[in-house]
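1. I would like the atomic coordinates for the input below:
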Amino acid sequence: MPTTTLPRTGREVRLATIPEGLPAREHFALAETPLPEPADGQVLVRNSHFLVFPGLRTLIGGESDGLPLPLLRPGDALFGPAVGEVVAAPPGSTLRTGTAVSHMFGWREYALVADTACTPLGAALPDPVSHLAQGSVAYGALTRLARIRPGDVVLVTGAAGAVGSLAGRIARLLGAAKVIGTTGSPAKAARLVDELGYDTVLLRGARPFDEQLAEAAPEGIDAVLDTVGGEQLTAALGAARQGARVALVGTLSGQLSPLRAGGSAPAEIDTFRVVVRGLSLQGYSGADHPDVPAEWNRRFGDWLRTGAITFPHTRIQGIERAPGALQELIEGRHFGAVVVEP
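-> Take a look at the predicted model:
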């Protein structure tokens, strides 16, 4: 049991109403709830950080067909990746107080979590918050589906997001000769080139993507990590070389559209080109590659310690600011991952 006195209550963020269009601050509420006592098989965790991620838009919008996560209804507490410290555990628990763990019950100060739903952090990464990095997705997609080879020309769409901001440097470390990104902000584009391994970055809305891509990669591209879909995916397929590999990891064009509910992201695909050029087009699911997280953590930890890679993220102080952080993420106002310290 805990060696320090715990508060009687903790705060959590709940969905107040289903938005018409994109969610904003007013669609959420901060609730204070009694701190529960863990039963057998449970522990109480004090969250130190949790991730704000665009997939919540899909769960709030009601289009989660095929997802392994439940829809969010008014009154439900939000959830997502979090790291924290076990502060209460019943006798016989497999976890001890003081153990640093990760779990999926973010968006609250204290979380009651099943022992089996907690993962001890260990010492693979130098900073606990690094466990919230979305690099496992980027690394898995680039090594298992896009299969980066030395000398490849690689395109990463949505390069300033939580996945894309790590993907450029990962592709470079895997041997890519040229890495091209996309974003909607000139300031973000400059940071991607100056700090994160990108050779050039295409700007959304400046000119048609196919024109920009033809100039950036006149001989075509070998591999794609797509987090966006829509016209950017269409342009990527148009620029693909013979045998190019396309890994789909996100659908931001649909999730961040006020005209959709977050569960669809249509794109026009030239199937003739896919067939003639022998392109591979595959969605990445972490569940299909259970060996990736451990492999990623080992390499990520080594790269962080040597300075070969960084974890680009924005830290937001205070759980009361979390709803605003989600709105700002949707509006594209942050760079890299967005992490709340409750």
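2. From here on, just use CA atoms for contacts and neighbour counts.
-> Fine.
3. Assumed Gln327 was part of a helix.
-> Yes - assigned with DSSP: H, G, I helix; E, B strand; the rest coil, Gln327 falls within a helix.
4. what about Gly10, how many neighbours?
-> Under the neighbour criterion other C-alpha atoms under 10 Å, Gly10 is assigned a count of 17.
5. same deal with Phe209?
-> Other residues lying near Phe209 total 20 when counted by other C-alpha under 10 Å.
6. Now do the contacts for the closest residue to it other than its chain neighbours.
-> Leaving aside its sequence neighbours, Phe209 sits nearest to Ala235 (C-alpha to C-alpha, 6 or more residues apart in numbering; 6.0 Å). Listed by C-alpha atoms under 8 Å, 6 or more residues apart in numbering, the contact set of Ala235 reads 209-210, 213.
7. Would you do the same for the sequence below? I want to compare the two.
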Amino acid sequence: MTTRPDFAPRTIAEYLDQLRAALRGADPALIQDALYDAEEHLRAELAETPGRSEADMLAKVVSSYGAPEEVAEIYRDQEIKIQRALRPPPQPKRRSLAGQFFGVATDPRTYSALFYMVLSLATGIFYFTWTVTGISLSLGLAVLIIGIPFIMLFFGSVRVLSLVEGRMVESMLGVRMPRRPSYSTHGMSLWQRIGAMFTDPRSWSTLFYMLMMLPLGIIYFTLTVTMLSVSLAFTGAPFVKLVATLSGFQDTCDGPYWVCHGILLLDGWPAAFILCVLGVLLLFTTLHMVRAVGHLHGQMAKHLLVAGAVKE
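-> Now for the predicted structure:
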């Protein structure tokens, strides 16, 4: 449908189409929030006066709620404020390779991404368990009369979890995520809600995201903890050498083989300091890796959880 400024919408669908066209090029999360708010408001207005047609309701509401172009402009202005709030403090420009390499330690987004990757193991286990249990019970109860309300409850919980995950992704990874579901169920009958849940591609992409979070969470957690542990152990090599030398433990070691063998590798201060340098380099490499993986995961979450992200 071609949208013209002088074309007054006569149905809610036309209003939403014009609003979507006016927001073309904006962030998909912003478009999803705006469409949900507009549809929820318009359907609530229509429900208050059952005898009024959609055209009459829109003619009245447009003067108070705003025309699609006006609403789009308001949301664009609000988005500027949101993006400023999400943007971390500006980092000083570093021209040297050393400054760029070590400067990752001053970026707040690095540590929020690090926390997200460690936390992803717990969230991945919960999402996977919830999804598998819900799908299994939905299939098992589908032949019973309680199957329909259970399926609706399960899909509704998945929508809520997607919003919760979106808030975590936005706050920790800095990727704009929606604050509203992908569509409004206001004024829909039971069968219409069921049809909307099953026909909405985001319902299935969200389920896929929940299932993928378990293997991803295991990879994120294992990779982060292993690299941090190794880098910190290498960095502390001179301290271990000093303690072993002062205590005489290196000469009289009767502990486990791997402990004694590890200390023998530090036989000499040059080796200890070489390990320390390698540990520092590995630590900052880990921070770069964490920030890059966090960015990629945020884009994946937006691709799977936000309506219209693929088109945009």
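8. so what number do they get for TM-score?
-> The pair, once superposed, lands on a TM-score of 0.26 when counted by TM-score structural alignment, normalised by the length of structure 2; 143 aligned residues with a C-alpha RMSD of 6.5 Å.
9. what number of residues lie near Trp303 of structure 1?
-> 16.
10. do Val340 of structure 1 as well
-> 23.
11. list the contacts for the residue nearest to it when sequence neighbours are not counted?
-> In space, and not counting its chain neighbours, Val340 of structure 1 is closest to Ile316: 4.6 Å by C-alpha to C-alpha, 6+ apart. Ile316 of structure 1 makes contact with 322, 325, 338-341 under the criterion C-alpha under 8 Å, 6+ apart.
12. I'd like those residues laid out as JSON lines, including secondary structure.
-> JSON lines is the format used below for those (three-state DSSP):
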{"residue": "Ala322", "secondary structure": "helix"}
{"residue": "Ala325", "secondary structure": "helix"}
{"residue": "Val338", "secondary structure": "strand"}
{"residue": "Val339", "secondary structure": "strand"}
{"residue": "Val340", "secondary structure": "strand"}
{"residue": "Glu341", "secondary structure": "strand"}
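13. Looking at those, which one is closest to Ala189 of structure 1?
-> Comparing the contacts of Ile316 of structure 1 against Ala189 of structure 1 with C-alpha to C-alpha places Val338 closest, at 17.9 Å.
14. now the strands: where do they sit in structure 2?
-> Ranges of strands in structure 2, per DSSP state E: none exist.
15. can I assume Ala82 of structure 1 is in contact with His103?
-> Yes - Ala82 of structure 1 is in contact with His103 according to C-alpha atoms under 8 Å; the separation is 5.5 Å.
16. More neighbours: which of those two?
-> The neighbour count for Ala82 of structure 1 versus His103, taken as other C-alpha under 10 Å, is higher for Ala82 (29 against 23).
17. Could you check which helix or strand contains the residue nearest to Phe209 of structure 1?
-> In this structure, Ala235 of structure 1 sits in helix 230-238 according to DSSP states H and E.
18. now Tyr139 of structure 1
-> Using DSSP H and E, Tyr139 of structure 1 sits within helix 135-140.
19. how deep is Trp296 of structure 1 tucked in, by neighbour count?
-> The local packing count at Trp296 of structure 1 equals 18, with neighbours defined by other C-alpha under 10 Å.
20. Name the member of the contacts of Ile316 of structure 1 with the most neighbours.
-> Within these, neighbour counts (other C-alpha under 10 Å) peak at Ala322, which reaches 27 neighbours.
21. Tell me who's in contact with it.
-> The neighbours of Ala322 of structure 1, taking C-alpha under 8 Å, 6+ apart as the test, are 13, 52, 107, 316, 340.
22. distance of the residue lying closest to Arg11 of structure 1 once chain neighbours are set aside from Val43 of structure 1?
-> Excluding its sequence neighbours, the residue lying closest to Arg11 of structure 1 (C-alpha to C-alpha, 6+ apart) is Glu32, at 4.4 Å. Applying C-alpha to C-alpha, to the nearest Å, one obtains 19 Å for the distance of Glu32 of structure 1 from Val43 of structure 1.
23. Have a look at these two and say which one is more surrounded.
-> Higher neighbour count among Glu32 of structure 1 and Val43: Val43, with 30 against 14, using other C-alpha under 10 Å.
24. distance of the more buried one from Gly10 of structure 1?
-> Val43 of structure 1 sits 15 Å away from Gly10 of structure 1, taking C-alpha to C-alpha as the criterion.
25. Check Gly254 of structure 1 too.
-> According to C-alpha to C-alpha, Gly254 of structure 1 and Gly10 of structure 1 sit 34 Å apart.
26. and Leu304 of structure 2, what is it in contact with?
-> Counting by C-alpha under 8 Å, 6+ apart, Leu304 of structure 2 makes contact with 202, 205-206, 209.
27. Format the residues you listed as JSON lines; extra columns: neighbour count.
-> Listed next are these as JSON lines, based on neighbours: other C-alpha atoms under 10 Å:
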{"residue": "Arg202", "neighbour count": "21"}
{"residue": "Ser205", "neighbour count": "17"}
{"residue": "Thr206", "neighbour count": "22"}
{"residue": "Tyr209", "neighbour count": "21"}
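28. Run through the helices of the stretch 201-342 of structure 1 in chain order.
-> Assigned by DSSP state H, counting those that start in this stretch, the helices in the stretch 201-342 of structure 1 fall at 209-216, 230-238, 252-255, 271-276, 292-306, 322-330.
29. Which of those sits closest to Leu59 of structure 1?
-> helix 252-255 (10.0 Å).
30. residues of that closest one that come out buried?
-> By neighbour count with 16 or more other C-alpha atoms under 10 Å, helix 252-255 of structure 1 contains the buried residues 252-255.
31. between those, which is nearest Ala171 of structure 1?
-> Among these, Leu252 lies closest to Ala171 of structure 1 (C-alpha to C-alpha), at 20.7 Å.
32. Mind naming the longest strand for structure 1?
-> The longest strand of structure 1 (DSSP E) is strand 42-52.
33. Now it: buried residues?
-> Counting neighbours by 16+ other C-alpha under 10 Å, the buried set in strand 42-52 of structure 1 is 42-52.
34. Could you list every helix and strand that the following helix or strand past it packs against?
-> Past strand 42-52 of structure 1, further along toward the C-terminus, the next helix or strand under DSSP H and E is helix 55-61. Helices and strands in packing contact with helix 55-61 of structure 1 are listed as helix 252-255; criterion 3 or more C-alpha pairs under 8 Å, 6 or more residues apart in numbering; DSSP states H and E.
35. who's in contact with stretch 201-210 of structure 2?
-> Taking contacts as C-alpha under 8 Å, 6+ apart, the residues outside stretch 201-210 of structure 2 that touch it are 124, 127-128, 131, 155, 158-159, 162, 182, 197, 301, 304-307.
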